[in-house]
Structures are given as structure tokens and as C-alpha cells.
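Chemist: The sequence isn't on hand, but the structure is:
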């Protein structure tokens, strides 16, 4: 199996990645919203937008 980030051979310790660095790159992409699961249901999109608006209105 090759690393999904850099295509090097994966290391069992960090599987499916080759190193902690590539695992961290992948995690950063998820956390920044670079990866997303598309939705076809318009209601789901509206619900997601409503939740984002609620979260932005909360005082921190």
C-alpha cells in the first residue's frame, strides 16, 4: 500500500501513511475543511448552513 499523501511505501506504524508528517498533513486537511463529503440532499445543505450560522453567533 502506498501513502495517500506522498505515494511512498506505507509504514505499519502510521498506516496508511508513510510517516507522522504525512498523517499530520492529512489531519490538517480534514480540520481545515479541505476534504468534504458531498451531499445531494438540499435539506442537508440548508441544515449545515443553519448550523454554521448558529456556531458563528455563539460568543467565544
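Modeler: Cool, got the structure. Being a predicted model, the structure only gives us computed values, none of them experimental. Numbers count the residues shown, from 1 in each chain.
Chemist: Please count neighbours and contacts with C-alpha atoms only from this point.
Modeler: Fine.
Chemist: longest single helix anywhere in this structure?
Modeler: Looking across the chain with DSSP state H, the single longest helix is helix 42-57.
Chemist: Residue 1: neighbouring residues, count only.
Modeler: 13 (other Cα atoms under 10 Å).
Chemist: I figured it hits residue 12, correct?
Modeler: No - Residue 1 is not in contact with residue 12 according to Cα atoms under 8 Å; the separation is 9.9 Å.
Chemist: And the helices in this structure?
Modeler: Using DSSP H, helices in the chain cover 20-32, 42-57.
Chemist: what number of residues lie near residue 35?
Modeler: Residues near residue 35, counting by other Cα under 10 Å: 12.
Chemist: Alongside the first one, take a look at this:
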């Protein structure tokens, strides 16, 4: 059984070993930018805001 070559998840071109699973540094950077901008999210209930504020106040001491 032969496996198909992996494709870049951003553009669909064949993945390159140096940038795996991407085809280039550009596609790797595009993917990273999507993570930073919040395009990729795990669905779930929002975190309670009041817990975050309490933690921040404790860090300031």
C-alpha cells in the first residue's frame, strides 16, 4: 500500500520536509498568523471574566 504525499494545509501544494507539514516558510507563517489572530479556536463556553480579573489583581502584589 502506497501513501499519498502530504499536502500543505494552507495552499494544497506538496509538503516539503524542511517546513513540514507546510510547503514553504510563507505558508507556515500564514498558519501561525491565523493562530495569533484567533482564526483557529476550540469551541467551548467562554471563561468567566471575574476569575481573570482576580488572577490579575493577585499578580500585581
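Modeler: In hand now; what should we look at? Please read these numbers as outputs of a predicted model, since none were measured by experiment.
Chemist: TM-score for this pair?
Modeler: The TM-score (TM-score structural alignment, normalised by the length of the first structure) is 0.69; 48 aligned residues with a Cα RMSD of 1.9 Å.
Chemist: Tell me which of the helices of the first structure sits most buried.
Modeler: Among these, ranked by average contacts under mean count of other Cα atoms under 10 Å, first place goes to helix 20-32 (a mean of 13).
Chemist: Mean distance of that one to its aligned residues in the second structure, please.
Modeler: Here helix 20-32 of the first structure, set against the second structure after superposition, deviates by a mean of 0.2 Å using mean Cα distance after the TM-score superposition for the first structure.
Chemist: which part of the second structure lines up with that helix?
Modeler: Helix 20-32 of the first structure corresponds to residues 25-37 of the second structure when matched by TM-score structural alignment.
Chemist: From the rest of the structure, what touches that stretch?
Modeler: With contact meaning Cα atoms under 8 Å, 6 or more residues apart in numbering, stretch 25-37 of the second structure is reached by 8, 10, 11, 19, 22, 40.
Chemist: Give me the most central residue, the first structure.
Modeler: Nearest residue to the geometric centre of the first structure (Cα atoms, centre = their mean): residue 30, 1.8 Å.
Chemist: roughly how far apart are that one and residue 42 of the first structure?
Modeler: Per Cα to Cα, to the nearest Å, residue 30 of the first structure is found 23 Å from residue 42 of the first structure.
Chemist: repeat for residue 19 of the first structure
Modeler: 39 Å.
Chemist: again, but for residue 16 of the first structure
Modeler: 34 Å.
Chemist: If anything else comes up later, I'll come back, but that's it for now.
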